[in-house]
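J.: Here you go, sequence then predicted model.
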Amino acid sequence: MHQCRCFDTLTENEKKLVEKNSVSISYKKGEVICKRGSFASHVMYLESGLAKVYIEDGVNTLVLKILPEKNLLGLASVSDDFKTFEYSVMAYIDSEILQIDIGTFKKLLVQNPVFAKEVIDIQNANSVQIYGRFFCLTHKQSFGRLADILLCLSDRIFKKDEFELPLSRKELAELSGLSSETVIRMLKVFRQDSLIGIEGKMFKLLDREKMKQISETG
């Protein structure tokens, strides 16, 4: 838990309070971690794994963000105006979630202003990332969208140019707001142009500058 900077601001007694009022739950790949509209009795901390945050209407799905490990979920529920989760979360891979009692989390926000500031900073960063997602989906063409997603995976999620990609082509398409067929065709073009390398599930970003250009102008 110490790898999320907000928890580093807690005193030893406050950390013990969190441990006493939380429970760790394992989720398999594809399992729903929380459902939009369900009662929010806790804040969640993704101890390990990878998850998608999304909203859906039964037909369409909009992925708001990809969440790597050591991140918080359900922060909106600390407000008295939000009694239910405003989005759904699903595990992309096997994941561990620490559920922290909402009352305990609120108590820490009140009694520890440094902790509260860190949580606000995290919430603001989440908002900025979602704003970027909406801009990408509404203003960029297909190649720009896919390049943006691949750069996001490299820079924000795995933090390296070569990594094992746990997402299927269908999930990549969902992230990009494109069809699976379109994503498969575009990945082939990126490979032919020596922008990326793909070997099984291994992905490698070969020409970062060119991908940035496509992301910005696509």
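T.: Thanks, I have the structure now. Values in this document were obtained by computation on a predicted structure and should not be read as measured data.

J.: use CA for all of it now, contacts and neighbours both
T.: Will do.

J.: how much space between the most centrally placed residue in the chain and H2?
T.: In the chain, the residue lying closest to the centroid (CA atoms, centre = their mean) is L67, at 1.8 Å. Separation of L67 from H2 (CA to CA, to the nearest Å): 17 Å.

J.: Also V78?
T.: According to CA to CA, V78 and H2 sit 21 Å apart.

J.: For those two, indicate the residue with more neighbours.
T.: V78 (18 against 12; other CA atoms under 10 Å).

J.: one more structure, for comparison:
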Amino acid sequence: MPDFLREKTQLEYDFLNAKECLNMLTEDEKEILVQHKTDLEFKAGETIVKRGAVVNNLLYVTEGLVKLEVVNDHKVSTLGLVQSHSFVGLICCFAFKNFDFTAVALENTKVSFIEIDVFEKFIKSNGEFSMALIKHMSGIANGLFHRMTRLSQKNIDGALSILLLDFAKIYISPNYTLPVGRKELAEILGYSKESVINTLSKFNKEGILNVVDRKIEILNIKKLEQISILG
């Protein structure tokens, strides 16, 4: 695995892996959590939770990949991607009585629905868990701020480079199969399908990528990273 992916993956793991927060629970609390959670499986493309639903549970992804969507001025935008061992929209769940986002499975995904009342009791009674959760939520918020700021300043070349590198970090490999088609890629980035297709074709011709349908092989990570910065 290239050093770029190894370093980035470890950095993100330290801040964004919610499993470390759950490890701060006592054995009794872990047993209570297990008793008050429901595990469900979703196929690729299925909606996990819809915007407007009552927040009765926190959603924890044990396996798979999830896309978060928000609506602003009647326009749907992708807020981010959630991978395994992460909560879905955690920074929003304690602020509102209803989910302010929609979560969709990008691949076959397993999710634990944890009763929010039980979780709140852990926050009040376990200081170490609460502090770990605050640090975790701060890491998520910081990542979202940087992601939204970066993407807003990029052309299609830069934005697509960022997303392709994100997938490389998620799958911990420069070679992977995209979990979405060209249309979904365009929706995530806020560009047209044609722009995404043309940019992938250009990257392929320039030897930066080898693209076959949804299969991506990053041939020149340094060049792709440079485009993600300057594009």
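T.: Received the coordinates, thanks. Everything numeric here is computed off the predicted structure, so don't read it as measured data.

J.: where does the TM-score land?
T.: With the length set by TM-score structural alignment, normalised by the length of the first structure, the two chains reach a TM-score of 0.92; 215 aligned residues with a CA RMSD of 1.8 Å.

J.: was I right about V111 of the second structure contacting L58?
T.: No. Assessed by CA atoms under 8 Å, V111 of the second structure is found out of contact with L58, at 9.8 Å.

J.: Of the two, give the one with the bigger neighbour count.
T.: Shown here are V111 of the second structure and L58; by other CA under 10 Å, V111 has more neighbours (26 against 21).

J.: count of neighbours near D193 of the first structure?
T.: By other CA under 10 Å, 12 other residues sit near D193 of the first structure.

J.: Which residue in the second structure occupies the aligned position of it?
T.: Using TM-score structural alignment, the partner of D193 of the first structure in the second structure is E206.

J.: S26 of the first structure too?
T.: Using TM-score structural alignment, S26 of the first structure lines up with E41 in the second structure.

J.: Which of the helices or strands spans the residue of the second structure most remote from its centre?
T.: The outermost residue of the second structure, judged against the average C-alpha position, is D28 (30.1 Å), by CA atoms, centre = their mean. For D28 of the second structure, the enclosing helix or strand under DSSP states H and E is helix 27-35.

J.: To which residue of the second structure is F82 of the first structure aligned?
T.: Counting by TM-score structural alignment, the partner of F82 of the first structure is F96.

J.: residue contacts, that match?
T.: Contact analysis of F96 of the second structure by CA atoms under 8 Å, 6 or more residues apart in numbering lists V55.

J.: Can you classify it by secondary structure?
T.: coil (DSSP: H, G, I helix; E, B strand; the rest coil).

J.: Show me the helices in the second structure, by range?
T.: Counting by DSSP state H, the second structure has helices at residues 3-16, 19-22, 27-35, 90-93, 116-125, 127-152, 156-170, 182-189, 193-205, 221-230.

J.: Which among the ones you listed is found nearest to E69 of the second structure?
T.: helix 182-189 (8.9 Å; CA to CA).

J.: How many neighbouring residues does the match of S26 of the first structure have?
T.: Other residues lying near E41 of the second structure total 17 when counted by other CA under 10 Å.

J.: got a list of what the nearest residue to it once chain neighbours are set aside touches?
T.: Nearest-residue entry for E41 of the second structure: K110, 4.5 Å, with adjacent residues in sequence omitted and distances by CA to CA, 6 or more residues apart in numbering. Each residue near K110 of the second structure by CA under 8 Å, 6+ apart is listed here: 39-42, 61-64.

J.: do T104 of the first structure as well
T.: Listed by CA under 8 Å, 6+ apart, the contact set of T104 of the first structure reads 17-18, 21.

J.: distance from the helix holding D28 of the second structure to the first structure after superposition?
T.: Mean deviation of helix 27-35 of the second structure relative to the first structure after superposition (mean CA distance after the TM-score superposition for the first structure): 0.6 Å.

J.: So which elements touch that helix?
T.: Helices and strands touching helix 27-35 of the second structure, by 3 or more CA pairs under 8 Å, 6 or more residues apart in numbering; DSSP states H and E, are helix 116-125.

J.: Could you list the buried residues of the helix it packs on?
T.: Using 16 or more other CA atoms under 10 Å as the test for burial, helix 116-125 of the second structure gives 116, 118-119, 122-123.
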